[in-house]
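# From the sequence below, what's the structure:
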Amino acid sequence: MQKRGWNTLGLVAVTTVVGTLADHLLSSDIPILNSQTKVSWHPGFDLSVVRFSMNLQFAINWGTLVGLVIGLLLARRAK
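Below is the predicted model:
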């Protein structure tokens, strides 16, 4: 990935996290923000000698989606 790609990825990651945090802070005041979807993935293997397991979980809410869109718009405008 080129430098511009890393900048876009970083900007989108930051705005997504900020959107998620804003959603958590505002969810007590705005009831529609209480909805959340969780996506889980549990890759792993066991070879009797080596065992590997990992648990990845993504929680997506309205703030996450708004942050993602804002990050993509900002990155597009910065080009």
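# From now on I want contacts and neighbour counts done on CA atoms only, so please keep to that.
OK.
# ok, which stretches of this structure are strands?
36-41, 44-46, 51-53, 56-61 (DSSP state E).
# Please produce JSON lines containing the ones you listed, extended by mean neighbour count.
Output for the strands of the chain, formatted as JSON lines (neighbours: other CA atoms under 10 Å):
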{"stretch": "strand 36-41", "mean neighbour count": "10"}
{"stretch": "strand 44-46", "mean neighbour count": "10"}
{"stretch": "strand 51-53", "mean neighbour count": "9"}
{"stretch": "strand 56-61", "mean neighbour count": "12"}
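# now the other sequence, so there's something to compare against:
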Amino acid sequence: MDKLQLLFTTTHWPASWPIRASTWSAWSHVALVDGNQVIEPVMGHGVRRVPVCSAIRRASCHALVSLPARH
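Alright, predicted model coming up:
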């Protein structure tokens, strides 16, 4: 793995605003990109895998960030 990809998102859902306000962030959610899927936490349900396109479609705003990763 040469890089690590993260998908930052925000939504219009009621829980999004308090998360952004308490973390002083434009984003309320972050997911780890694994190929064409993301691994993301879901409040009250644990962790799940969903297609990247589904995660982006749910978001009102998103940013895909690539970070260098060491072997």
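# TM-score for these two?
The TM-score (TM-score structural alignment, normalised by the length of the second structure) is 0.25; 31 aligned residues with a CA RMSD of 3.6 Å.
# Which of the strands of the first structure sits closest to residue 73 of the first structure?
strand 56-61 (18.8 Å; CA to CA).
# and that closest one, how far from the chain's centre?
Offset of strand 56-61 of the first structure from its chain centre (CA atoms, centre = their mean, to the nearest Å): 7 Å.
# which helices and strands sit right next to that strand?
helix 3-26, strand 36-41 (3 or more CA pairs under 8 Å, 6 or more residues apart in numbering; DSSP states H and E).
# of those, which approaches residue 68 of the first structure most closely?
helix 3-26 (5.0 Å).
# list the helices and strands the closest one packs on?
Using 3+ CA pairs under 8 Å, 6+ apart: helix 3-26 of the first structure touches strand 56-61, helix 62-78.
# and those, which is most packed in?
helix 62-78 (a mean of 17; mean count of other CA atoms under 10 Å).
# Any chance of CSV for the strands of the first structure, columns distance to residue 11 of the first structure?
Putting the strands of the first structure into CSV (distance: least, CA to CA, whole Å) gives the following:
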stretch, distance to residue 11 of the first structure
strand 36-41, 22
strand 44-46, 31
strand 51-53, 30
strand 56-61, 18
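# Understood, closing this out.
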